[in-house]
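Asks: no sequence on hand, only this structure:
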C-alpha cells in the first residue's frame, strides 16, 4: 500500500513539472524587451561630450566656422542580417541643401555591432548672413527609420537622436591687431634713416627726436593722445610694429593703426589695448603698404614714444 501511494505522488509531481518546463521554453523563445535588438545613434567618439560650435561674424566677410560630426548606428549584439538605419539632419534657419551628409544611410553589416561612420557638416552659412546679432542654432541628427528583415530590431528610446549646439557671435569688425607678440616669420626693421615721419601739431620735440633719428629726446604730450605717420618710401610687406616708451607709466593704453596707399586717405586696421614700456603689435595679415599711421586713443597724464619700428615678412 505504501509503495502504491509513493507511485501516485511521483506521478502527480511529474505532471506539474512537465507543463512548467514547457512554459519556460516558450518564454525564452518569445520576443520581449530583454532579447530585442536595439539600434542606437551615437557619435563615433562617444566617450567625449559633443562640443558647442562657435561661429565668428566679421563685418564684410562670410560667417566663419564649421560644424563637423561623425556618427554611427550601433546595436548591443550582432545580428544575422544587415540592418539599414536611415539618418536625417536638420537645422532651423539653415536649408537642407547647406547640410552635407556623406550618406543618409548607416548600414550595420551582419555579424557586426556598428556601422561605418556617416559624416555630417555645415560650412555654408549664407542663409544667416543677414543676422547681425548673436544667435543660437541646433543641428539635429535623427534616426528616420530602420530597415531589417528581423522582427526583433527596434529603435532605442535613449539614443535615437543627437544635437550639436551652434553659437554665432554678434557681427563685429575683424580683429586685425594682436598685442604682446612679435609676428612670425618676420624681420624687425630698425633702420629709420630713409623714412619720413610726420607728427601731430603740438607734440614736444616734433622736429628732432629719437623716433625719426634726428635727436635724442622723445615725442611727448601732457595727457593728450597724439598721432604720427611714417612714409616708408616704398611699398613693404608689413606684418606688425614695435614701439618703445620711457616706461609703463608713460605709454598709451589703447592705440589704433591705419594704412594708406597715398598718405592722405587712411584705412583703419582696428584698435588694440597696450601696456608696458615696449609694445609689439602683430598684424593678422601681411599688409602691403607704403604709409602707416599710429594713433593714440587712451593715454595717461604724461605720454610719449621713443622708438617706432616695423616688422616685414621674411
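Replies: Noted; the coordinates are in hand. Keep in mind that this is a model prediction, so the values were computed, not measured.
Asks: going forward, measure contacts between C-alpha atoms and count neighbours the same way
Replies: Fine.
Asks: just the endpoints, please. Distance across stretch 263-279?
Replies: Using Cα to Cα, to the nearest Å, the end-to-end distance of stretch 263-279 comes to 24 Å.
Asks: surely residue 20 is in a strand?
Replies: No: counting by DSSP: H, G, I helix; E, B strand; the rest coil, residue 20 is not part of a strand but helix.
Asks: what's the burial count for it?
Replies: 11 (other Cα atoms under 10 Å).
Asks: could you check how far it is from residue 27?
Replies: According to Cα to Cα, residue 20 and residue 27 sit 11 Å apart.
Asks: now do residue 214
Replies: On the measure of Cα to Cα, residue 214 and residue 27 end up 101 Å apart.
Asks: which one of those two has more residues nearby?
Replies: Each of residue 214 and residue 27 has its neighbours counted (other Cα under 10 Å); residue 214 has more, 13 against 10.
Asks: which element is the nearest residue to the more buried one once chain neighbours are set aside on?
Replies: Distances taken as Cα to Cα, 6 or more residues apart in numbering place residue 208 nearest to residue 214, at 4.7 Å, with adjacent residues excluded. Using DSSP states H and E, residue 208 sits in no helix or strand.
Asks: and residue 208, what does it touch?
Replies: Counting by Cα atoms under 8 Å, 6 or more residues apart in numbering, residue 208 touches 214-217.
Asks: and which of the residues you listed is nearest residue 10?
Replies: Closest approach between these and residue 10, by Cα to Cα: residue 217, at 119.7 Å.
Asks: can you report how many residues lie near the residue nearest to residue 244 when sequence neighbours are not counted?
Replies: Leaving aside its sequence neighbours, residue 244 sits nearest to residue 278 (Cα to Cα, 6+ apart; 4.5 Å). Per other Cα under 10 Å, the neighbour tally for residue 278 reads 19.
Asks: so residue 278 touches residue 249, yeah?
Replies: No: using Cα atoms under 8 Å, residue 278 is not in contact with residue 249, being 11.4 Å away.
Asks: let me know the secondary structure of residue 8.
Replies: At residue 8 the chain is in helix, as set by three-state DSSP.
Asks: tell me how far it lies from residue 14.
Replies: For residue 8, the distance to residue 14 - Cα to Cα - is 10 Å.
Asks: likewise for residue 22?
Replies: Taking Cα to Cα, one finds residue 22 at 12 Å from residue 14.
Asks: between the two, what contacts are shared?
Replies: Common contacts of residue 22 and residue 14 (Cα under 8 Å, 6+ apart): none found.
Asks: once you drop chain neighbours, what's closest to the most centrally placed residue in the chain?
Replies: Nearest to the mean C-alpha position of the chain, counting by Cα atoms, centre = their mean, stands residue 54 at 4.8 Å. Excluding the flanking residues, the one nearest residue 54 by Cα to Cα, 6+ apart is residue 167, at 4.9 Å.
Asks: pasting the second one now:
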C-alpha cells in the first residue's frame, strides 16, 4: 500500500500498459429456431465437403438417407451456397444415427464463399436430428458448418436451414 503522496513507490519507470478488450458475441445455441421455416426448395444450393469425407456432397440436400461421413476422426466440414442472400435463423441436420452425430460445431458465414467469419460455436446433444438456432438472424448466401468434436465416425444424411 502507498501512504500519503509517495507515488514514487508505485512505479519507478511510470510505464504505460495498454490492455485490449475484445467482446466476442456467440450467435449460436442448441435448440430449434423459434423464428423462420425450413427452406423447402434446396435445388439451387451447392454443397461442398471436406476432402477427407466419403459420400457425395449432394447427399446432404437430396431428401434421402444417403450420408456423407468421416472416419477415424478426420476433418469434417461442409459449405453451402444457397444461391442468394437470405435471412437465416438456424440449422437442422439429420444424422445416420445418434451415435454418429457431432457433439460440438462452429458455424461461419461469408459474403463471397472464400473469407469466413465465425458466428459462434456450440455444444449439441447426440441425436438423430440436431438443431442449432441463431440468437440473432444472419443475412448470408454462404454458410460453413465445421465439426469441432464428435465420435470417430460422424455421418450426416441431410442438412437444412431455417429462414425468415
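Replies: Arrived safely. For clarity, every value in this text was computed on a predicted model and none was experimentally measured.
Asks: and the TM-score between them?
Replies: Here the TM-score for the pair of chains, by TM-score structural alignment, normalised by the length of the second structure, is 0.80; 144 aligned residues with a Cα RMSD of 1.9 Å.
Asks: still on that earlier bit, what does the residue nearest to residue 54 of the first structure align to in the second structure?
Replies: Per TM-score structural alignment, there is no equivalent position to residue 167 of the first structure in the second structure.
Asks: roughly how far does residue 167 of the first structure sit from residue 43 of the first structure?
Replies: Counting by Cα to Cα, the gap from residue 167 of the first structure to residue 43 of the first structure is 20 Å.
Asks: and what of residue 299 of the first structure?
Replies: Distance of residue 299 of the first structure to residue 43 of the first structure, given as Cα to Cα: 52 Å.
Asks: more neighbours, the two?
Replies: Neighbours per residue (other Cα under 10 Å) separate residue 299 of the first structure from residue 43, with residue 299 holding more: 21 against 18.
Asks: once you drop chain neighbours, what's closest to the more buried one?
Replies: Nearest to residue 299 of the first structure is residue 252, by Cα to Cα, 6+ apart, at 4.3 Å.
Asks: what residue in the second structure is paired with that neighbour?
Replies: Aligning on TM-score structural alignment places residue 252 of the first structure opposite residue 102 in the second structure.
Asks: contact partners for its match?
Replies: So residue 102 of the second structure contacts 124, 126, 147-151, 154 (Cα under 8 Å, 6+ apart).
Asks: can you do 10 Å?
Replies: Shown in contact with residue 102 of the second structure (Cα atoms under 10 Å, 6 or more residues apart in numbering): 76, 95, 123-127, 130, 146-156.
Asks: now stretch 290-303 of the first structure: which residue numbers in the second structure?
Replies: The aligned range for stretch 290-303 of the first structure is 141-154, by TM-score structural alignment.
Asks: nearest residue to residue 46 of the second structure other than its sequence neighbours?
Replies: residue 81 (5.1 Å).
Asks: check which helix or strand that neighbour maps to.
Replies: In the assignment (DSSP H and E), residue 81 of the second structure maps to strand 77-95.
Asks: buried sites along that strand?
Replies: Residues of strand 77-95 of the second structure classed as buried by neighbour count (16 or more other Cα atoms under 10 Å): 77-82, 86, 88-95.
Asks: between those residues, which sits nearest residue 136 of the second structure?
Replies: Closest approach between these and residue 136 of the second structure, by Cα to Cα: residue 89, at 7.1 Å.
Asks: leaving out the residues flanking it, which one is nearest to that closest one?
Replies: Spatially, and ignoring its direct neighbours in sequence, residue 89 of the second structure is nearest to residue 137 (4.7 Å; Cα to Cα, 6+ apart).
Asks: that neighbour in helix, strand or coil?
Replies: Secondary structure assignment for residue 137 of the second structure (three-state DSSP): strand.
Asks: quick one: it and residue 26 of the second structure, what's the gap?
Replies: To residue 26 of the second structure, residue 137 of the second structure is 12 Å away according to Cα to Cα.
Asks: of these two, who's got more company?
Replies: Comparing residue 137 of the second structure with residue 26 by other Cα under 10 Å, the one with more neighbours is residue 137, at 20 against 14.
Asks: tell me the contacts of that one?
Replies: Residue 137 of the second structure neighbours (Cα under 10 Å, 6+ apart): 27-28, 33, 35-36, 86-90, 162-164.
Asks: map residue 83 of the second structure across to the first structure for me.
Replies: Residue 83 of the second structure maps onto residue 233 in the first structure, with residues paired by TM-score structural alignment.
Asks: any idea how far residue 135 of the first structure is from residue 172 of the first structure?
Replies: Residue 135 of the first structure is 14 Å from residue 172 of the first structure, where distance means Cα to Cα.
Asks: just confirm the residue nearest to the centre of the first structure contacts residue 165, I think it does.
Replies: Yes: counting by Cα atoms under 10 Å, residue 165 is a contact partner of residue 54 of the first structure at 8.7 Å.
Asks: can you show me the helices along the stretch 151-300 of the first structure?
Replies: Counting by DSSP state H, counting those that start in this stretch, no segments of the stretch 151-300 of the first structure form helices.
Asks: residue 182 of the first structure contacts residue 278, doesn't it?
Replies: No: Residue 182 of the first structure lies out of contact with residue 278 (Cα under 10 Å); the separation is 11.3 Å.
Asks: hey, what's in contact with both of those two?
Replies: residue 242.
Asks: contact partners for residue 106 of the second structure?
Replies: Contacts of residue 106 of the second structure were listed using Cα under 10 Å, 6+ apart, and they are 28, 77, 118-123, 144-149.
Asks: before we move on, back to that, hey, what's in contact with both of residue 20 and residue 27 of the first structure?
Replies: Counting by Cα under 10 Å, 6+ apart, residue 20 of the first structure and residue 27 have no contacts in common.
Asks: still on that earlier bit, which of the contacts of residue 208 of the first structure are buried?
Replies: Among those, those buried by neighbour count (16+ other Cα under 10 Å) are residue 217.
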